[in-house]
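[1] predicted model and sequence below, questions to follow.
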Amino acid sequence: MEGATRRRGAALEQAILNAAADELIESGYAGLTMDRVAKRAGTNKNAIYRRWPNRAALGVAAYRQLAEVELHPPDTGDLRTDVLTMLRRINGDQSSPRGDVLRGLLAGIGDEPELLAQLQNQLGDGGLKAWLTMLVRAVARGELSAEALHPRVATVAIGLLRNEYLTQGLATVPDATIVEIVDEVFLPLLKGRERA
């Protein structure tokens, strides 16, 4: 690195997070080490420890970066198709390297309650903004009434999908289950709020 400009501040932090995210994808949380991240980022361990006290904190921060790919809600012109598309996209992501990283982190930081809470908070809203965007579009098209726009109701479908991962121990939920969540629970719930 002779002659290279020394990175500081946000540039160095971003390089470390990128390196940690790459390590998580390649080696999982179990293989994440400060040495490997430092080498990949072209820095030293002290630079990492000044920002994150341990590998668990670094792992959570790196996952946050991986997960920041915002859920862009589909806009097919039909609420059912939008919801199915969104759930199928999320379901596919669960069997991706990012899904593997999340499962490894959840298992690995169980003894770090503060970090576990951070990770759960990060996952907690279930992409509320994206779900509400889809519902607002459906209201504008006349598919739903405004009474359907409730944050708790908007994330029911993703909550049920997550429940399948947890209770069934699946990395990918069968498509028939996704269709059932949409047709038998989510859409009837939204329509039922119109009459409430």
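    Everything's here; your move. Residues are numbered from 1 along each chain as shown.
[2] make it CA atoms for all contacts and neighbour counts henceforth
    OK.
[3] centroid-nearest residue for the chain?
    By CA atoms, centre = their mean, the chain has its centre lying nearest to Ala67, at 4.6 Å.
[4] identify the residues contacting that one.
    With contact taken as CA atoms under 8 Å, 6 or more residues apart in numbering, Ala67 is in contact with Arg98.
[5] look up how far Gly42 lies from it.
    Remark: distance between Ala67 and Gly42 (CA to CA, to the nearest Å) = 24 Å.
[6] what does Gly192 give?
    For Gly192, the distance to Gly42 - CA to CA - is 56 Å.
[7] does anything pack onto the host helix or strand of Ala117? Which helices or strands?
    In the assignment (DSSP states H and E), Ala117 maps to helix 113-124. If contacts are counted by 3 or more CA pairs under 8 Å, 6 or more residues apart in numbering; DSSP states H and E, helix 113-124 sits against helix 55-67.
[8] against that first model, consider the following:
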Amino acid sequence: MTKRERRRGSALEDAILDAAWAELIETGYGRLTMESVAQRAATSRTVLYRRWPSLADLAVAAVRHNVRKTPVEIPDTGGLRGDLIDILLQFAKRGAGTGLVLIAQMRDYFAETGTTPADLRSRLAVGEQKWMDIILERGIARGEIDAARVTPRITALPADLLRNELLMTLRPVPRDVVIEIVDQIFLPLVSKEVATALSGRE
């Protein structure tokens, strides 16, 4: 590679993160090294350490880089049910790739850093839009759901159930399961009809 062809800036960073992700997939975090990533990316360890002070930081950056290659688009189908099904199917598709790799390959990362999958998810979500908040705000504005029923735990429920399905089966989450989460679990919890019935019992 000549000096004129030398990668710099984002091009170099993308190459490094692609290499780190490939190493994670092939060997897992437990066997990941700065040397192996540098060799795959055709650069030096010094270049890596300038950007990521630790192997854990590099691994998280590589996962984030891969996730952002398949951005989630917030749908606007005109109805809450359609929006929820669409967004959860997008997450199911992304989780079938990135999510399953994380489950299999990042166990040593959690042991080394003393963190949990929830901690990693929080780090990966930095800067992302609060897609569920946007979708639910639309549903409230359309009068589809009761705002008083929308608590932080209920807001997180559809994605949590999707992740649980992925963890328990280690397989892509099928469409019928996504629809079941929306129709049989989530929508009944936030609908105005259910809220009225529950208030009558209290």
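    Nice, thanks for sending it over. This one's a predicted model, so the numbers in the text were calculated from it and none came from an experiment.
[9] between the helix holding Ala117 of the first structure and helix 55-67, how many degrees?
    10 degrees (axes from the mean of the first three to the mean of the last three CA atoms, to 10 degrees).
[10] so Gly192 and Gly42 of the first structure - more neighbours on which side?
    Gly42 (16 against 12; other CA atoms under 10 Å).
[11] aligned counterpart of the more buried one in the second structure, please.
    If you follow Gly42 of the first structure across to the second structure using TM-score structural alignment, you land on Ala42.
[12] the closest residue to Thr116 of the second structure other than its chain neighbours: how many residues sit nearby?
    For Thr116 of the second structure, ignoring the flanking residues on the chain, the nearest one in space by CA to CA, 6 or more residues apart in numbering is Phe110 at 5.8 Å. As a burial measure, Phe110 of the second structure scores 15 neighbours (other CA under 10 Å).
[13] surely Phe110 of the second structure touches Pro117?
    Yes - with contact defined as CA atoms under 8 Å, Phe110 of the second structure counts as touching Pro117 (7.4 Å).
[14] need the residues touching each of these two.
    Contacts common to Phe110 of the second structure and Pro117, judged by CA under 8 Å, 6+ apart, are absent.
[15] what about Leu190 of the first structure, how many neighbours?
    Around Leu190 of the first structure there are 21 residues (other CA under 10 Å).
[16] list the contacts for it?
    So Leu190 of the first structure contacts 144, 148, 153 (CA under 8 Å, 6+ apart).
[17] quick check: of those residues, which lies closest to Gly9 of the first structure?
    Among the contacts of Leu190 of the first structure, Val153 lies closest to Gly9 of the first structure (CA to CA), at 41.1 Å.
[18] helices or strands up against whatever helix or strand the closest one lives in?
    Assigned by DSSP H and E, Val153 of the first structure belongs to helix 151-154. Packing partners of helix 151-154 of the first structure (3+ CA pairs under 8 Å, 6+ apart): helix 128-141.
[19] list the buried residues for the helix it packs on?
    128-139 (16 or more other CA atoms under 10 Å).
[20] and it, how far from the second structure on average?
    Superposed on the second structure, helix 128-141 of the first structure shows a mean distance of 1.8 Å to its aligned residues (mean CA distance after the TM-score superposition for the first structure).
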